[in-house]
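Colleague: 3D, please:
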Amino acid sequence: MALIKSREEILHMHRAGKLLAACHREIAGRIRPGATTLEIDRFVEKYLERLGATPEQKGYMGYPFATCASVNDVICHGMPNDTPLKEGDILTVDMVVNLDGWLADSAWSYPVGKITSQAQSLLQATMDALLEGIRQAKVGNRIGHISHAIQTFAESRGYAVVRQFIGHGIGRRIHEEPAVPHFGPQNSGEMLEEGMVLTIEPMLTTGSWRARIDPDGWTARTVDGSLSAQYEHTIAITRNGPLVLTEQ
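Modeller: Next up is the predicted model:
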């Protein structure tokens, strides 16, 4: 059962979301060939500290970093490292911001320098799939309306939707009910109610939707080495439609 947030609680989450969006804008200017994901991670931690926030991921189930940094065939939960980014890479940075006890969660995929047309098309389709899902996040619909819209759009463009990793409710904890798959039948899942706050975070690939986990226990890759991208927003269900709390 989803936890319903009051208008005031959503305002708290919106403040966290605005801070997170500002951090992503700063990150965008730091992604270039030769930069490392570990440098970006350290910047994020210092940036949040300066503004009175903390990275909720750090320490979560033992995860040691402020961000997840996923390059090329890494779907999600990539661990920052000191390997320089290369021209043509695509990098997804995912983070959860805690501001005064309330959370916001957003992932963004970035081109590193000039990328191929295939990679650019994947980024655009993944962003568009997220927007298709958000449009369905309204009172009276079901979770399945979001799921089905994303899957239908992605597959119509020739992309696969990763199934092992899904969206979720969020509030004072990273993962709350309800689960938000990015695939499945339309009339499935919990009914959407005013005051729900969810993450919608489709991960698309140019090949198989299946993932494998690296020996580090975190890094999830496509089984066939195909490219993957992800975009994620935290959204609130309101009587006036979806409110994006992490808008850039």
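Colleague: drop to CA atoms for contacts and neighbour counts, all remaining ones
Modeller: Will do.
Colleague: Now do the same contact list for residue 149.
Modeller: The contact partners of residue 149, by Cα atoms under 8 Å, 6 or more residues apart in numbering, come to 129, 132, 133, 136, 186.
Colleague: how deep is the last one tucked in, by neighbour count?
Modeller: Residue 186: 15 surrounding residues under other Cα atoms under 10 Å.
Colleague: Can you point out the helix or strand that includes it?
Modeller: Per DSSP states H and E: residue 186 is located in neither a helix nor a strand.
Colleague: and the gap between it and residue 134?
Modeller: 14 Å (Cα to Cα, to the nearest Å).
Colleague: and for comparison, fold this next one:
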Amino acid sequence: MKIPSGPLAWYFYTSILEARMVELKTASEIAAMRTTGAFVAQVLDDLQARARVGVNLLDLERRAREMIAERGAESCYWDYAPSFGRGPFRNVICLSVNDAVLHGLPHDYALRDGDLLSMDMAVSIDGWVADSARSLIVGTPRAEDQRLIEATERALAAAIDAARPGDRLGDVSAAIGDVAAAYGYPVNTEFGGHGLGRTMHEDPPVPNVGRRGRGLRLRPGLTLALEPWFARGTDKIVHDPDGWTLRSADGSRTAHSEHTIAVTDGAAAILTAAA
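Modeller: As a prediction, the model looks like this:
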């Protein structure tokens, strides 16, 4: 689940963060987040295998609840009530279909052939959070949808590669924006990635577009949720009447990819990688 992150405010904000305390995690704390991340990946793997033509979104929600309860985990979404949603959120996963991309409220809808489904989930285990999202095609794929998903996945990989110690947060954001530009997709600047660890949303915000050499300097122990998302035809979004689901303003299809990572002494560690 995303938080608002306008670019101008972000540059001002991250310059202030240089002089503030951004919590850096220890090796043991990152290991605990990796345990949570492995579980999040397990749930998404399970739901992806179940997401077939005719399956109801509510069945996927129920399965996610079942797995969370069996693991003794805690959903970060349940009872979440930020200023940008009509809270409290009473589900454990965001399920967004086709032109819906963020904060999709699970509802009575049977998946159809060719649907593009985005799943986004964050949980806490023993006090440590991990957050991940992925998009997939149900049944028969469309080439344009495969390209859209591929763009988010490549943008995520580029952002992870840019998250190296000594570089700046703007380098990470710029890596995402560069991939979007290469594919010809506009980038929304209202919602972006974020820090996380003890809670789902921590400093710093991570926009999906930025300028290299700007923003917070990356240090080992910084943990981030990087989550590029694109709509094929617009960077504008609209709210559903449910008060949560965000859709592309022009009705074009959307895709979303996300991993929780930790900055290390070298390449970033992906904490929500599938087994």
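Colleague: Fetch the TM-score of the aligned pair.
Modeller: Aligned and superposed, the two chains score 0.98 in TM-score terms (TM-score structural alignment, normalised by the length of structure 1); 248 aligned residues with a Cα RMSD of 0.9 Å.
Colleague: so the longest helix anywhere in structure 1 corresponds to what in structure 2?
Modeller: Within structure 1, and with DSSP state H defining each element, the longest helix by residue count is helix 7-28. Using TM-score structural alignment, the residues of structure 2 aligned to helix 7-28 of structure 1 are 27-48.
Colleague: same thing with stretch 159-176 of structure 1?
Modeller: The aligned range for stretch 159-176 of structure 1 is 185-202, by TM-score structural alignment.
Colleague: now stretch 228-247 of structure 1
Modeller: With TM-score structural alignment as the criterion, stretch 228-247 of structure 1 aligns to 254-273.
Colleague: for stretch 119-129 of structure 1, same thing?
Modeller: The aligned range for stretch 119-129 of structure 1 is 145-155, by TM-score structural alignment.
Colleague: and the matching stretch, how far from structure 1 on average?
Modeller: Comparison of stretch 145-155 of structure 2 with structure 1 after fitting gives an average deviation of 0.8 Å (mean Cα distance after the TM-score superposition for structure 1).
Colleague: quick one: residue 14 of structure 2 is in a helix?
Modeller: Yes - assigned with DSSP: H, G, I helix; E, B strand; the rest coil, residue 14 of structure 2 falls within a helix.
Colleague: contacting residues for it?
Modeller: Residue 14 of structure 2 touches 204, 215, 216, counting by Cα under 8 Å, 6+ apart.
Colleague: mind redoing it with 6 Å?
Modeller: Shown in contact with residue 14 of structure 2 (Cα atoms under 6 Å, 6 or more residues apart in numbering): 215, 216.
Colleague: Likewise for residue 53 of structure 1?
Modeller: 98, 99.
Colleague: switch the cut-off to 7 Å
Modeller: Residues near residue 53 of structure 1 by Cα atoms under 7 Å, 6 or more residues apart in numbering: 97, 98, 99.
Colleague: Identify all contacting residues around stretch 86-93 of structure 1.
Modeller: 33-34, 67-72, 107-116, 229-230.
Colleague: Restricted to strands, list these.
Modeller: 68, 69, 70, 71, 107, 108, 109, 110, 111, 229, 230 (DSSP state E).
Colleague: and which of those is nearest residue 3 of structure 1?
Modeller: residue 107 (22.6 Å; Cα to Cα).
Colleague: ok, that closest one - contacts?
Modeller: So residue 107 of structure 1 contacts 92, 93, 94, 95, 230, 231, 232 (Cα under 7 Å, 6+ apart).
Colleague: of all those residues, which two lie farthest apart?
Modeller: 95 and 230 (12.3 Å).
Colleague: Compare the two (neighbour count), which wins?
Modeller: residue 230 (29 against 25).
Colleague: how near is the closest residue in space to the more buried one that isn't next to it in sequence to residue 82 of structure 1?
Modeller: What sits nearest to residue 230 of structure 1 in space, not counting adjacent residues and going by Cα to Cα, 6 or more residues apart in numbering, is residue 203, at 4.4 Å. With distances taken as Cα to Cα, residue 203 of structure 1 is found 24 Å from residue 82 of structure 1.
Colleague: cool, and residue 33 of structure 1?
Modeller: Residue 33 of structure 1 is 13 Å from residue 82 of structure 1, by Cα to Cα.
Colleague: and these two? which has more neighbours close in?
Modeller: residue 33 (16 against 11).
Colleague: I'd like to know how many residues surround residue 210 of structure 2.
Modeller: Neighbour tally, residue 210 of structure 2, other Cα under 10 Å: 24.
Colleague: ok, so what distance separates it from residue 159 of structure 2?
Modeller: 11 Å.
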